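Participant: Sequence isn't available, so here's the structure alone:
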């Protein structure tokens, strides 16, 4: 069976409202299940691809700040 995870994730969320997308993200994070991580990665990929340079810089700064000890 040839499963394209990226396409499956995108198919499952395409057309979702902001509320539905937020629920998907929050649910994936709160569940703490490792199997949810690839889906979050696909969603982050979409965000990154549609962000301009300043938005990318802000995301990188937020990530760096969140990873500081």
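Facilitator: Nice, I can see it. Quantities reported herein were computed from a predicted structural model and do not represent experimental measurements. Numbering: from 1, shown residues only.

Participant: For the rest of this, base every contact and every neighbour count on C-alpha atoms.
Facilitator: Fine.

Participant: Sticking with residue 2, tell me its helix or strand.
Facilitator: Element membership of residue 2 [criterion: DSSP states H and E] is none; it lies in no helix or strand.

Participant: could you say which helix or strand contains the residue nearest to residue 48 when sequence neighbours are not counted?
Facilitator: Nearest residue to residue 48, sequence neighbours excluded (CA to CA, 6 or more residues apart in numbering): residue 56, at 6.7 Å. Assigned by DSSP H and E, residue 56 falls within helix 53-66.

Participant: Comparison target, given below:
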């Protein structure tokens, strides 16, 4: 069976509103289960691919600060 995880995740959230997307992210983080990490990674990849250089720099600055804590 050929399962494309990226495609499946994007298909599952394709028609979600901003509130639904936020709830999905918050729920995955609150649960803290590793099985949600691939989905969060796919969502981050989608954000990264569409971000401007300025937005990427902002994300990297935020990430750099977050991992130092």
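Facilitator: Happy to help now that I have it. Quick caveat, the model's predicted, so the values are computed rather than measured.

Participant: Quick check: TM-score for this pair?
Facilitator: Here the TM-score for the pair of chains, by TM-score structural alignment, normalised by the length of structure 1, is 0.96; 69 aligned residues with a CA RMSD of 0.7 Å.

Participant: The residue nearest to residue 48 of structure 1 and residue 42 of structure 1, how far apart?
Facilitator: Distance of residue 56 of structure 1 to residue 42 of structure 1, computed by CA to CA, to the nearest Å: 16 Å.

Participant: Residue 54 of structure 1 now?
Facilitator: Residue 54 of structure 1 is 21 Å from residue 42 of structure 1, by CA to CA.

Participant: just residue 16 of structure 1 next, same as before
Facilitator: From residue 16 of structure 1 to residue 42 of structure 1 the distance is 15 Å (CA to CA).

Participant: More neighbours: the two, which one.
Facilitator: Neighbours were counted for residue 16 of structure 1 and for residue 42 using other CA atoms under 10 Å; residue 42 has more, 17 against 11.

Participant: Just to check, the more buried one is in contact with residue 8?
Facilitator: No. Taking CA atoms under 8 Å as the definition, residue 42 of structure 1 is not a contact partner of residue 8, at 9.9 Å.

Participant: Give me the contacts around the helix holding residue 56 of structure 1.
Facilitator: Residues outside helix 53-66 of structure 1 that contact it (CA atoms under 8 Å, 6 or more residues apart in numbering) are residue 48.

Participant: What of stretch 6-13 of structure 1?
Facilitator: 21, 39, 42, 43.

Participant: The last one: neighbouring residues, count only.
Facilitator: In this case it means residue 43 of structure 1. 17.
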